[in-house]
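Colleague: just a sequence and a predicted model for now, questions to come.
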Amino acid sequence: MLDDFLIRAALAGIGLAVATGPLGSFVVWRRMAYFGDATAHAAILGVALALAADLPIGAGTLAVALAMAVTVATLAARGWAMDTTLGVLAHSALALGLVAVSFVPDARVDLSAYLFGDILAVSQTDLAFIWGGALLVLALLIWRWSALLTCTLNEDLAAASGLHPDRERLVLTLALALTVAMALKVVGALLIAAMLIIPAATARGLARSPETMAALAALIGGGSVLGGLQLSLAEDTPAGPSIVVVAMLCFALVAGFGRMRRG
């Protein structure tokens, strides 16, 4: 019989995978990996603000992640060089957040949980927040799927079809910000991008359509969560990093199998 905290951890991780699978597919297609890192790093500043104002951590991280996402989307629309801009914003937000946390009493003890996640400490309230956010992200992506896919393939064609690429980019950034906020408790700010990218990159080697890739990415992410929790339980390793290690092994297996098949 599994303990309640393990069941909550598994449900939280699967909820995260429901969102990161389809969303991560767009991150891979649009080459937005660094954008995910920047938004995740900004979430640490949200932690500091939430602790200082005695607010729920989820509310603080969501507010700052949304602010970062909107800022980056606005700068991208104005033609800023994204690699340099994201580098400045990502590291500045992380550093500012770490400094700000140091001024909050008793916050240093929990800092590693915000950086690397603490999925085994997920509460029922956290679980409701994660699943609520995951379903919202999934509904948003399903609603805008066709438009998002068209804008991803060719923005000029999308504009000629009456779509607004900037608006669809904003939809993605908002979904990414919400995912970062709900994932902070599970895998932490430094590992969120890995859960977005690795399952989607693995699924790309197996799928023959965008829809199949999104579904496979969610399944691979969920399997990585269960495998990572099993590894953590058996070997007493950190749960969040263990999840990412299992996802990495899945990617290595699929990449190796694909190379053998081509050879």
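Modeller: That came through, no problem.
Colleague: every contact and neighbour count from this point should use C-alpha atoms.
Modeller: Will do.
Colleague: leaving out sequence neighbours, find the closest residue to Leu62.
Modeller: With CA to CA, 6 or more residues apart in numbering as the measure, Ala181 is the residue that lies nearest to Leu62, at 4.9 Å, once sequence neighbours are left out.
Colleague: again with Ile243
Modeller: Gly228 (3.9 Å).
Colleague: how many other residues sit next to that neighbour?
Modeller: The burial count assigned to Gly228 is 25, neighbours taken as other CA atoms under 10 Å.
Colleague: ok, Arg30 next?
Modeller: Neighbour tally, Arg30, other CA under 10 Å: 14.
Colleague: which residues touch it?
Modeller: The neighbours of Arg30, taking CA atoms under 8 Å, 6 or more residues apart in numbering as the test, are Thr152.
Colleague: roughly how far does it sit from Ala207?
Modeller: Arg30 sits 17 Å away from Ala207 when distances are taken as CA to CA, to the nearest Å.
Colleague: use this one as the comparison:
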Amino acid sequence: MLDDFFIRGLLAGLGLAVVAGPLGSFVVWRRMAYFGDATAHAAILGVAISLAFGVSIYLGTLATAMAMAVTVSALVSRGQAMDTMLGVLAHSALAVGLVGVSFVPSARTDLTSFLFGDILTVGRPDLALIWGGAALVLALLVWRWQRLVTATLNEELAMAVGIDPRIERLVLSISLAVVVALSIRVVGSLLISAMLIVPAAAARGLSRTPEAMAAAAALIAAGAVAAGLWFSLRLDTPAGPSIVVAAAIFFVLSQVFRRG
């Protein structure tokens, strides 16, 4: 069954959807859209470094995305203006990454796949990494769930009950970096933020509790993957953007049927 490129792509997308839903919920709750952009855009620099030194794309992307996530988290903790700082870092990271890739001849022809993903070329080793990484991040979120939710809702209340908001912010930063690294082959660095935000935003109006929203976001993300791949196969459109378009359609529908 796994010899079928479509099935492998579907399984890879579902692996990403399972973790993008809950993590994306925190991104929406904390208004961290630019945070996701900064981390995702840094992945292009990780691609350039990986190709230049002949190491795994996943490893280079993970290291660079994690460095960006930790840097941004530290700056925010020091009181830097979040929106301005994230905007500067997001666009600067993308520009530096693109310039870096231009110095690696072997990367020039593959740049589009790193920007927008190439889910239909995912192989068995990629599947193992995606599902393994997704399981680790999901387990981390489940373990820290109550602490993360409390720190997200009210940092003063979290500190009053012995929860350090900085640690929870760091947990989210590291989780986001891992998901960015996993998604580089699925939807690419430019579209991963959409896969985190759009399904969670769609689930927000359909849910009453944080847990329900996280589960609904994962289901919507999974539905977007399946629908996007089907449209890509039938209409010969790019797979990664097709998945995001499907997620956007789900968002529009959620606004029509949202709970009062």
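Modeller: It's in. As the structure is a computational prediction, the values presented were derived from the model and not from experiment.
Colleague: re earlier: map the residue nearest to Ile243 of the first structure onto the second structure.
Modeller: Under the alignment (TM-score structural alignment), Gly228 of the first structure pairs with Gly228 in the second structure.
Colleague: these two touch, right, its match and Ala239?
Modeller: Yes: using CA atoms under 8 Å, Gly228 of the second structure makes contact with Ala239 at a distance of 6.6 Å.
Colleague: if we can go back for a sec, just give the number of residues close to the alignment partner in the second structure of the residue nearest to Leu62 of the first structure.
Modeller: Residue mapping for Ala181 of the first structure onto the second structure gives Ala181, with TM-score structural alignment as the criterion. Here the number of neighbours of Ala181 of the second structure (other CA under 10 Å) works out to 30.
Colleague: same check, this time on Leu138 of the second structure
Modeller: Applying other CA under 10 Å, I find that Leu138 of the second structure has 20 neighbouring residues.
Colleague: ditto for Asp83 of the first structure
Modeller: One way to gauge burial is a neighbour count; for Asp83 of the first structure, by other CA under 10 Å, it gives 10.
Colleague: which helix or strand contains it?
Modeller: In this structure, Asp83 of the first structure sits in helix 82-102 according to DSSP states H and E.
Colleague: buried stuff in that helix?
Modeller: Along helix 82-102 of the first structure, these residues count as buried under the neighbour rule (16 or more other CA atoms under 10 Å): 82, 86, 89-90, 92-95, 97-98, 100-101.
Colleague: from Leu216 of the first structure, how far off is Ser224 of the first structure?
Modeller: 12 Å.
Colleague: give me the element the residue nearest to Ile243 of the first structure is part of.
Modeller: Remark: Gly228 of the first structure resides in helix 210-235, with elements defined by DSSP H and E.
Colleague: and that helix, what does it pack against?
Modeller: For helix 210-235 of the first structure, the elements it packs on are helix 4-30, helix 192-204, helix 239-262, judged by 3 or more CA pairs under 8 Å, 6 or more residues apart in numbering; DSSP states H and E.
Colleague: can you lay out these as JSON lines showing distance to Thr125 of the first structure?
Modeller: Output for these, formatted as JSON lines (distance: least, CA to CA, whole Å):
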{"stretch": "helix 4-30", "distance to Thr125 of the first structure": "10"}
{"stretch": "helix 192-204", "distance to Thr125 of the first structure": "20"}
{"stretch": "helix 239-262", "distance to Thr125 of the first structure": "19"}
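Colleague: out of the ones you listed, which one sits most buried?
Modeller: Ranked by mean neighbour count under mean count of other CA atoms under 10 Å, these are led by helix 192-204, which reaches a mean of 26.
Colleague: for it, give me the average deviation versus the second structure.
Modeller: Averaged over the aligned pairs, helix 192-204 of the first structure sits 0.5 Å from the second structure after superposition, using mean CA distance after the TM-score superposition for the first structure.
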